[in-house]
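**Student:** give me a model of this one.
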Amino acid sequence: MKAYQLSAEYLRNKLSQRKPKVAIILGSGLGSLADAIEDPLIIPYYDIPGFPTATVHGHKGQLVIGTLGNQEVACMQGRFHLYEGISPEVLQIPLRALKLIGCEQVLLTNAAGSLHSEMAPGSLMLIEDHINFTGLNPLTGENDEAIGPRFLDLTQAYDRDMRTSIQRVAKEMKIELHNGVYLWAVGPTFETPAEIRMFRLLGADAIGMSTVPETLVARHCGMKVAAISSITNLGAGMSGNALSHEETLDEGQKAAKLLGDLIVKWLESLL
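**Tutor:** From the prediction side, this is the model:
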């Protein structure tokens, strides 16, 4: 039995009658949304066979399953990054396990740096496309055709219907929701001013160290994906300030309520 199958079997035994259809992955500074989940079943990652352990400050490292916005959800309170020393293929495990327990859609959130001064810290950006600047892919290696195709079409990596529904809810709530292209860099160092200038030329609107590998894995196994970036800083050289993870956490927490309200209302809008 493969690692993600062991993970899914363990989770199924824990779930009882719960049947989450929506998975949510929370980024840096955004973990407080999981605290709003009703009747929560909390499972630390270290208890789940095959799951890596989250090591980044600000990521609790637990799966919270319960009700949010009248929907059964499975919420990852903390995620995994390549800069933690995790091999790309290990990133397959959580999403494939969530798929096997019944999740059909995944909403990804992250903290990101803006490449445009008009999209300032505290803004929200709905990801419409991405650039994988790492040269790495969690789908590298032997392919399991029972999960997904060897060569995955990413023309619609981020589901159009999910994006439309999130935009509609944001408009109803009078929340300004930017749309843009997210660029994935490995980290853990922040980018240089020269890199920021290059990424802007490539067509990126925001940059971060996550989300893209999860999108690739989720799409490979047939899940629909949407993703929202919480803008925590301007890119290096744009503000004159030094960048820090503390700033990422602080600004992420400031935007957490706005993003949390949007997510809850979006969940309530689902059939």
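**Student:** only C-alpha atoms from now on, for both contacts and neighbour counts.
**Tutor:** Will do.
**Student:** let's check: the centremost residue of the chain is which one?
**Tutor:** Nearest to the mean C-alpha position of the chain, by Cα atoms, centre = their mean, lies Leu108 at 2.8 Å.
**Student:** double-check that that residue belongs to a strand.
**Tutor:** Yes: counting by DSSP: H, G, I helix; E, B strand; the rest coil, Leu108 falls inside a strand.
**Student:** which helix or which strand is home to the closest residue to it other than its chain neighbours?
**Tutor:** Sequence neighbours aside, Ala227 is the residue nearest to Leu108 in space, at 4.4 Å (criterion: Cα to Cα, 6 or more residues apart in numbering). For Ala227, the element it lies in under DSSP states H and E is strand 224-234.
**Student:** would you list every one of the strands in the stretch 101-250 of the chain?
**Tutor:** Assigned strands in the stretch 101-250 of the chain, in chain order: 105-114, 124-132, 177-184, 206-208, 224-234 (criterion: DSSP state E, counting those that start in this stretch).
**Student:** buried ones in the fourth one, by neighbour count?
**Tutor:** Residues of strand 206-208 classed as buried under the neighbour-count rule (16 or more other Cα atoms under 10 Å) are 206-208.
**Student:** measure the residue sitting furthest away from the middle of the chain to Ala194 for me?
**Tutor:** Within the chain, Gly240 marks the point farthest from the mean C-alpha position, 28.4 Å out by Cα atoms, centre = their mean. Distance, Gly240 to Ala194, by Cα to Cα, to the nearest Å: 14 Å.
**Student:** how many other residues sit next to Trp184?
**Tutor:** Other residues near Trp184 number 22, with proximity taken as other Cα atoms under 10 Å.
**Student:** now the second one, please; I'll put the structures next to each other:
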Amino acid sequence: MSTAATVERILERIGHRQPKLAIVLSTGLQAVDGDIEDPTTFAYAELPGFPKSAVPSHRGRLLLGKLAGHSVALLESHEDYYRAGRVDAMREPFEVAAALGCGKVLLTAAAHSLRADLGPGRLALVTSHVMLGDPASLSHGFATRYPIDWHAAYDPVLTERLTAASARVEVPLASGCFGWGGDAANARDQGADMLGVSLIPESVIARALGMRSVAIANIIDWAPGAAPAGISPDLARQRADFGAIHLRRILADYLQHGGAD
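**Tutor:** The predicted model follows:
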């Protein structure tokens, strides 16, 4: 089935409720799906080209419905490069979202903090990112299909709106550089504040499709050697649950103040 056929199938079920904003949920943030009103749900397994994950925490669903009064497409989990073995694993979901009418995408990614002051349960705006290791692995994986400067990924207006939303709901929102595909020591040397295994490929695809993107990292723990003294792993795991609570509040305000426009 082609992308066009998949889009037609989805439109048959959602009618004129076409979304303007796609939201990609990473590990630990799936609770946002409970805020979607009257959702139309598709399992990734029934949509050709969508990633099939064996990770239990990855629900792998596309939800289309209302969030804070706005039509959105919720991509519930994404396939990480290190599991899929392909940097373009999210190509088809993004192409479908764009064809449905999503001109913007909010990306989220689980991340390990490299800063003692940025602990589990915190959310951080991704203001820049750094490719760790060999950049050729990214360019070769995309070939010539996505000829875009992946350094300049995130829309400043959307970033500013998210910052304003967090201030209005009084949820602290950190910011920093996201490191992709390497180890903690190398990431620190390159100026990264956090480390993860997704996000950069997704931002490349989104921009190549003409989608304006903004990104939030969900800090799930500290990278080795970054945790403050005296912090137990159990406490870190408990704090990590707050990321979804914070994101739900920020998203509601963000959409009420034009985040999907």
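**Student:** that older thread, what is the corresponding segment of structure 2 for the strand holding Ala227 of structure 1?
**Tutor:** Residues 212-222 of structure 2 are the counterpart of strand 224-234 of structure 1, counting by TM-score structural alignment.
**Student:** what's the mean deviation for the matching stretch versus structure 1?
**Tutor:** Compared with structure 1 after the fit, stretch 212-222 of structure 2 shows a mean deviation of 0.8 Å (mean Cα distance after the TM-score superposition for structure 1).
**Student:** any chance of a markdown table for the strands of the stretch 101-250 of structure 1, columns distance to Leu68 of structure 1?
**Tutor:** Below are the strands of the stretch 101-250 of structure 1 laid out as a markdown table (distance: least, Cα to Cα, whole Å):
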| stretch | distance to Leu68 of structure 1 |
| --- | --- |
| strand 105-114 | 13 |
| strand 124-132 | 20 |
| strand 177-184 | 21 |
| strand 206-208 | 27 |
| strand 224-234 | 17 |
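**Student:** among the ones you listed, which is nearest Ile65 of structure 1?
**Tutor:** Ile65 of structure 1 lies closest to strand 105-114 among the strands of the stretch 101-250 of structure 1, at 13.7 Å (Cα to Cα).
**Student:** show me the contact partners of the closest one.
**Tutor:** With Cα atoms under 8 Å, 6 or more residues apart in numbering as the test, strand 105-114 of structure 1 has contacts from 21-30, 120-121, 205-208, 210-211, 218, 223-235, 248, 252.
**Student:** buried among those residues? Make that a PyMOL selection.
**Tutor:** Selection of buried members from the contacts of strand 105-114 of structure 1 for PyMOL, criterion 16+ other Cα under 10 Å:
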select buried, resi 21+22+23+24+25+26+27+28+29+30+121+205+206+207+208+210+211+218+223+224+225+226+227+228+229+230+231+232+233+234+235+248+252
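**Student:** circling back to that earlier point, now the residue nearest to the centre of structure 1: how far from Thr215 of structure 1?
**Tutor:** 8 Å.
**Student:** what is in contact with these two at once?
**Tutor:** Val225.
**Student:** can you pull out the helices in the stretch 101-250 of structure 2?
**Tutor:** Using DSSP state H, counting those that start in this stretch, the helices of the stretch 101-250 of structure 2 run over residues 136-142, 156-168, 184-189, 200-208, 233-240, 242-256.
**Student:** and among those helices, the most buried is which?
**Tutor:** Highest mean neighbour count of the helices of the stretch 101-250 of structure 2: helix 200-208, a mean of 24 (counted as mean count of other Cα atoms under 10 Å).
**Student:** average gap between it and structure 1?
**Tutor:** Mean deviation for helix 200-208 of structure 2: 0.6 Å (mean Cα distance after the TM-score superposition for structure 1).
**Student:** contacting residues around that helix?
**Tutor:** By Cα under 8 Å, 6+ apart, helix 200-208 of structure 2 touches 87-88, 90-91, 94, 105, 107, 129, 131, 138, 146-150, 153-154, 180, 212-213.
**Student:** give me the buried subset of these.
**Tutor:** By 16+ other Cα under 10 Å, these give 87-88, 90-91, 94, 105, 107, 129, 131, 138, 146, 150, 153-154, 180, 212-213 as buried.
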